[in-house]
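sequence first, predicted model second:
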Amino acid sequence: MRGFTRRLTVEDALAWLDAHLELMDAEPLPLSRAAGRVLATTITSDVDVPGFDRATMDGYAVVADSTEGASSYNRLTLTAIGDSRPGRPFDSAIATGQAVRIMTGAPMPSGADAVLPAEWIEVGSELPGTLPATISALATVSPGKNVGRRGEDVVRGTVLFEPGRVLRPQDLGVLSSVGIGEVQVVRKPRVRLAVTGNELLPSGSQPRDYRIADANGPMLAALIERDGGQVDFPGLVPDTEEAILGALHADADVVVVSGGSSVGLEDFAPGLLARHGELAVHGIAMRPSSPTGFGRLGPRLVFLLPGNPVSCLCAYDFFAGRAIRARGGRDKAWPYRSIRGQLTRKISSPVGRLDYARVRVNQTAVEPLAVGGASILSSTTRADGFVIVPADSEGFAAGADVDVWLYG
């Protein structure tokens, strides 16, 4: 058993990875299933929305000049000639001195240029629901008042959305409003998740004897889904060359292997990838996650993540997650919000290695919790986020301002 002869910098590892990230092809999807998906094409509206002038308040459509000088002390009488309702417009023209009862969203009658709100009119003692013969205007309205113009929401020819947009619920509403029921989206990368380790029990099992329950499987599956991947995780993979090679040859766009990534006696995955494909990166100057590797096997990107849970999480976020997001058309950057805070005590780090320090945040105070402890997954649940110490730094002094990437 030999150690790593050399370790790549994080920057060099990312450079290789970024050079091999190809966008997935597009697939059609109905709007009902498109929320959260990445748009693959430019979408331009072929229509105006709305396609007509419409009332924005309940009241009466009028010629604005008919209300000039109206007030509660100077009521002006208008003749009511009909109704305009949503989907059922008044089909004649209106003249000065006339009014058409109108509902919010209903088309404006020809000739009308304003809506006199219901609270600004007075009607006689007609039966409820019947159209009065006349109404009295109690206020003046100006041209265009309470009228929504054709195309005020969307103008025909407007580019609504560009490729790469992650579709939000309101986006689907806009798309539907212009008559689009199906969109082209970037296909989700299919990700085969292979968690190895003969010491592992299936997720949810009670640990017993010298065996431990799988923690990486549920964590990685959730991370892959968060990043837009389609997870295939049929169960734990035995620590045998045959079983691991079968997982590496899965029908997938990306293969993520957890465990067996280092140089130990049962660390088969690196050698298998090197013999059957390309092991481009193996060993990275970072803590944790040093024994991370990745490369290609046929059309697949393959990531070899350490079995220690914190190392696995860190390596996924730096490399595998980046690839899944990029291949699915999403931003390569971390999906974590960052804040600025001040360290309560120093973080020490050797030059030449990137460190991933878990921290707790209290307002602007940042408390370091752990840099080592690659197997202590609870250090990430106690933490609010992490601080990255770059490889060219010896760390940060107490009181230093640092960027914190928040887990939640």
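Okay, I see it.

going forward, measure contacts between C-alpha atoms and count neighbours the same way
Will do.

what segments of the protein are helices?
With DSSP state H applied, the chain shows helices at 10-18, 169-177, 216-226, 241-248, 269-276, 309-315, 321-327, 378-382, listed in chain order.

using a markdown table, lay out the ones you listed together with mean neighbour count and distance to Ala357.
Compiled in a markdown table, the helices of the chain are given as follows (neighbours: other Cα atoms under 10 Å; distance: least, Cα to Cα, whole Å):
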| stretch | mean neighbour count | distance to Ala357 |
| --- | --- | --- |
| helix 10-18 | 16 | 16 |
| helix 169-177 | 15 | 36 |
| helix 216-226 | 18 | 19 |
| helix 241-248 | 17 | 31 |
| helix 269-276 | 18 | 27 |
| helix 309-315 | 25 | 10 |
| helix 321-327 | 26 | 19 |
| helix 378-382 | 15 | 10 |
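
here's the one I want to compare it with:
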Amino acid sequence: MSHDRHETGFKDRTRVADARETLLGAATPHGRVETVPLADADRHVVAEPVEAPAPVPGYDRAAMDGYAVRARDTFGASGRSPEVLRRTGGAGSEAPGGDDAAVGPGEAARVHTGSALPEGADAVVMIEEVEEVGGDVETFDAVAEGENVGPAGEDVAEGQRLYEPGHRLRPSDLGLLKSVGLTEVPVYEAPEVAVIPTGEELVQSDPGPGEVIETNGLTVARMAERWGAETRYRDVVTDDEDALRAAVERDLDADVVVTTGGSSVGERDLIPEVLDAVGEVLVHGVALKPGHPVCLGVADGTPVVCLPGYPVACIVNAVQFLRPVVAAVAGTEAPPHPTRRATLDRKIASEPGTRTFARVRLSEDGDATTAAPTRASGSGVLSSVALADGWVVVPEGREGIDAGEAVDVQIWEATE
């Protein structure tokens, strides 16, 4: 960065989508694979194709309460002229694999929903269509082969492809994997993210005059962990070029390096110069608000995200740039944010050509949802985002959004 850069500031700002694409172009999956027990696999990313080694269910089963029969023995049965079958089997006929669960010609065995279909049976007559008479069963319904039967593999077929590489596992996925007999799964290791807070004014507690409690590094580290990373939350590094360079170089063995603070163009904003010295600055200055002084680059093959020091700007940029790059090095893509549809109760102002992230709080009144922009909107007001329910994104091509307009509120903090 030249001295002119300090004096002139940002003449050109990169569009958000272009900046993100540039950063992701410098990120590659780390490729480290481990096999983990299913109980520990939640939120991990599948590294290899996963196929079912066994079908689910593993046997033909009754889909209704009733009697298991040979379909051919019910042909001709009707309400006026039932077919009479001999009741066979005992408790074992109602359990998967029972030794006495068998149906021969002219026989019927009592089954419950989910019971294994007895050997020899190929259909089930519903309980409403039969009448027990002594040791016999009168069936008033002619059933076809396979009727009221759930075949083996109805849920999952043996050899069925369940998941492709890049899929992030959820609790329901773990249940499915366990149901087919798997006890472990190959996944990508969680990416390592080094979080380096910077600023000579920062302290961890008990601030004196001119000092500020460090919050950005803690916030970003915990956000990265929600996004599937393991983090190194480093001590604060002062605004000294040599110290900053040593801190960045120390953590280039991580999958992603993220710094907080010192990313703008002031005399004490040294991080872009440090990044330019140890690697390459790809983007400096993005057309978004709050937080345009973000700096993105790469050093020794490691993506580096330099976040602004104002807390809200730091969070906005972390969600826009750190979240997708963490997913990329983990071998997947960040999922879209869940949204809520709401009616805006006050106008949101924005600058044409800049993507604006307006913090809002949601309120419910019957079936109507209202989004109210937070009164405290400065990029240094941490409570304005911590107490918000989400944000409304005003695209670059719009000059604000009027009150009364329906908007999508991104519930960004609910996402992984």
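All right, it came through fine. Computed from a predicted structure; not experimentally measured.

TM-score for this pair?
The TM-score (TM-score structural alignment, normalised by the length of the first structure) is 0.83; 396 aligned residues with a Cα RMSD of 3.2 Å.

still on that earlier bit, okay, the helices of the first structure in CSV with distance to Val389 of the first structure next?
Listed next are the helices of the first structure as CSV, based on distance: least, Cα to Cα, whole Å:
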stretch, distance to Val389 of the first structure
helix 10-18, 12
helix 169-177, 38
helix 216-226, 23
helix 241-248, 33
helix 269-276, 28
helix 309-315, 13
helix 321-327, 19
helix 378-382, 17
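
between those, which one is nearest to Thr79 of the first structure?
Taking Cα to Cα, helix 169-177 is the member of those nearest to Thr79 of the first structure, at 35.5 Å.

what's the average distance of the closest one to the second structure?
For helix 169-177 of the first structure, the mean distance to aligned residues of the second structure following superposition is 2.3 Å (mean Cα distance after the TM-score superposition for the first structure).

ok, now how distant is the nearest residue to Ser338 of the first structure once chain neighbours are set aside from Ser393 of the first structure?
In space, and not counting its chain neighbours, Ser338 of the first structure is closest to Trp405: 4.4 Å by Cα to Cα, 6 or more residues apart in numbering. Note on Trp405 of the first structure: its distance to Ser393 of the first structure, by Cα to Cα, to the nearest Å, is 18 Å.

counterpart of the residue nearest to Ser338 of the first structure in the second structure?
Alignment note (TM-score structural alignment): Trp405 of the first structure maps to Gln410 of the second structure.

what residues are up against its match?
The contact partners of Gln410 of the second structure, by Cα atoms under 8 Å, 6 or more residues apart in numbering, come to His337, Pro338, Thr339, Arg340, Gly390, Trp391, Val392, Val393.

not counting its neighbours along the chain, what's nearest the aligned partner of the last one in the first structure?
Pointing back at Val393 of the second structure there. Under the alignment (TM-score structural alignment), Val393 of the second structure maps onto Ile388 of the first structure. Distance criterion Cα to Cα, 6+ apart; nearest residue to Ile388 of the first structure, sequence neighbours excluded, is Tyr356 at 5.0 Å.

dump the residue contacts of that neighbour.
Counting by Cα under 8 Å, 6+ apart, Tyr356 of the first structure makes contact with Met286, Arg287, Pro288, Cys314, Val371, Phe386, Val387, Ile388, Val389.

try Ser338 of the first structure
Ser338 of the first structure makes contacts with Asp403, Val404, Trp405, Leu406, as judged by Cα under 8 Å, 6+ apart.

please apply the same query to Phe268 of the first structure.
Phe268 of the first structure makes contact with Asp239, Thr240, Glu241, Ile244, Gly260, Ser261 under the criterion Cα under 8 Å, 6+ apart.

counterpart of it over in the second structure?
Superposed on the second structure with TM-score structural alignment, Phe268 of the first structure falls opposite Leu270.

do you know how far its match is from Asp276 of the second structure?
Counting by Cα to Cα, the separation of Leu270 of the second structure from Asp276 of the second structure is 10 Å.

now Leu38 of the second structure
Distance of Leu38 of the second structure to Asp276 of the second structure, given as Cα to Cα: 43 Å.

from the contacts of Gln410 of the second structure, list the buried ones, please.
Buried by 16 or more other Cα atoms under 10 Å: Thr339, Arg340, Gly390, Trp391, Val392, Val393, out of these.

neighbours around Leu85 of the second structure, how many?
For Leu85 of the second structure, the neighbour count with other Cα atoms under 10 Å is 21.

so it sits against Val137, correct?
Yes. Here Leu85 of the second structure reaches Val137: they are 5.1 Å apart, a contact under Cα atoms under 8 Å.

circling back to that earlier point, now, the contacts of Gln410 of the second structure that are in strands?
The members of these that map onto strands under DSSP state E are Thr339, Arg340, Gly390, Trp391, Val392, Val393.

dump the residue contacts of the second one.
Residues in contact with Arg340 of the second structure, defined by Cα under 8 Å, 6+ apart, are Asp408, Val409, Gln410, Ile411.

please redo it, this time with the cut-off set to 10 Å
When contacts are counted by Cα atoms under 10 Å, 6 or more residues apart in numbering, Arg340 of the second structure is found next to Leu362, Thr369, Thr370, Ala371, Asp389, Gly390, Val392, Val407, Asp408, Val409, Gln410, Ile411.

please apply the same query to the fourth one.
Residues near Trp391 of the second structure by Cα under 10 Å, 6+ apart: 316, 339, 356-362, 371-374, 385, 407-413.

and with 6 Å instead?
Phe357, Ala358, Arg359, Val360, Val409, Gln410 (Cα atoms under 6 Å, 6 or more residues apart in numbering).

give me the spatial nearest neighbour of it, chain neighbours excluded.
Nearest residue to Trp391 of the second structure in three dimensions, chain neighbours excluded: Arg359, at 4.3 Å (Cα to Cα, 6+ apart).

now swap in the third one and tell me
Spatial nearest neighbour of Gly390 of the second structure, excluding adjacent residues (Cα to Cα, 6+ apart): Ile411 at 4.6 Å.

am I right that that neighbour is in contact with Val393?
No. Counting by Cα atoms under 6 Å, Ile411 of the second structure stays clear of Val393, with 11.2 Å between them.

quick one on the thing from earlier: out of the contacts of Arg340 of the second structure, grab the one that's most surrounded.
Greatest neighbour count in the contacts of Arg340 of the second structure, by other Cα under 10 Å, goes to Ala371: 28 neighbours.

now do the contacts for it.
Counting by Cα under 6 Å, 6+ apart, Ala371 of the second structure makes contact with Ala342, Thr343, Leu344, Val360, Arg361, Leu362.

how about those residues in a markdown table, adding distance to Tyr188 of the second structure?
Putting these into a markdown table (distance: Cα to Cα, whole Å) gives the following:
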| residue | distance to Tyr188 of the second structure |
| --- | --- |
| Ala342 | 38 |
| Thr343 | 41 |
| Leu344 | 42 |
| Val360 | 36 |
| Arg361 | 37 |
| Leu362 | 37 |
